[in-house]
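In: the sequence isn't on hand, but the structure is:
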């Protein structure tokens, strides 16, 4: 079960620093790859259409067209039943750093390939002036 990284991804310097401090044995391979390859920018300069930590977004499943509201969060805050998705999960790390219009791709626990388009960012901490979340 893992996420696949496609295309360019952007992380804020704060997100990069916090995720880089996680113990290496906790990092899924796709998140470790993202940390190695992502463009890192200042929290004040990140565009408002980029998924950052604690962003709430709307996705559209490419197969079923089902819309879902998700928040990418740290593991301690995860509650999948209410849409709080850990960045360490395949879905969470496939969304982080993408922008509106991009497609996130990951493998479900049963090995099924999944994909969802980021339809909208409903809340991004940095866009509201919160540079410390």
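Out: Here it is on my side, so go on. Because the structure is a prediction, the values reported are computed rather than measured. Numbers count the residues shown, from 1 in each chain.

In: going forward, measure contacts and count neighbours with C-alpha atoms only.
Out: Noted.

In: ok, now which ones touch residue 12?
Out: For residue 12, the contact set (CA atoms under 8 Å, 6 or more residues apart in numbering) comprises 40, 41, 42, 43, 46, 52.

In: how about a cut-off of 7 Å?
Out: 40, 41, 42, 43, 46 (CA atoms under 7 Å, 6 or more residues apart in numbering).

In: any buried residues in stretch 38-48, and which?
Out: 38, 40, 41, 43, 46, 47, 48 (16 or more other CA atoms under 10 Å).

In: again, but for stretch 78-88
Out: For stretch 78-88, by 16+ other CA under 10 Å, it's 78, 83, 84, 85, 86, 87, 88.

In: how far is that stretch from where the chain is centred?
Out: Relative to its chain's centre, stretch 78-88 lies at 11 Å (CA atoms, centre = their mean, to the nearest Å).

In: this is the other structure I want to compare:
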């Protein structure tokens, strides 16, 4: 399956650039995030649509391989670990960044298990609520 088009805000891009430090995080996770950033369309944070998953967005997701639904908040690595949070450096976090409601992403886990996630709804997006200081 072809990867869907994604959108990232300039503000998120600036913040993500600060965590791309190979001395702090595993190189393979950083490379996956860089690949997503490279294929993204970058827009101003005031122009991003409210149905796009951005950093600190709370997202209702469907795992189409298991029919399991869940809600997660996409966070920076230092904010991960709390219930219902997923780090941007986790494979699922990297996959969700920039997706729109209704879009799906497919990939294989390191154990070769296929995953297919669909964004059902963006429940909260900082940009849509003018929360630019998160």
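Out: Happy to help now that I have it. Source: prediction; values computed, not measured.

In: re the thing from before, between the buried residues of stretch 38-48 of structure 1, which is closest to residue 5 of structure 1?
Out: Closest to residue 5 of structure 1 out of these is residue 38 (10.0 Å), distances taken as CA to CA.

In: alignment lookup: the closest one to structure 2.
Out: Correspondence of residue 38 of structure 1 to structure 2, assessed by TM-score structural alignment: residue 40.

In: burial measure for residue 91 of structure 2, as a count.
Out: 17 (other CA atoms under 10 Å).

In: ditto for residue 20 of structure 1
Out: Residue 20 of structure 1, neighbours per other CA under 10 Å, totals 15.

In: most centrally placed residue in structure 2?
Out: For structure 2, residue 97 is the residue whose C-alpha lies nearest the centre (CA atoms, centre = their mean; 2.3 Å).

In: please report how far that one lies from residue 91 of structure 2.
Out: Taking CA to CA, to the nearest Å as the measure, residue 97 of structure 2 falls 10 Å from residue 91 of structure 2.

In: okay, the buried residues of stretch 38-48 of structure 1 in a markdown table with distance to residue 8 of structure 1 and secondary structure next?
Out: Below are these laid out as a markdown table (distance: CA to CA, whole Å; DSSP: H, G, I helix; E, B strand; the rest coil):
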| residue | distance to residue 8 of structure 1 | secondary structure |
| --- | --- | --- |
| 38 | 7 | coil |
| 40 | 11 | strand |
| 41 | 13 | strand |
| 43 | 17 | coil |
| 46 | 14 | coil |
| 47 | 14 | coil |
| 48 | 16 | coil |
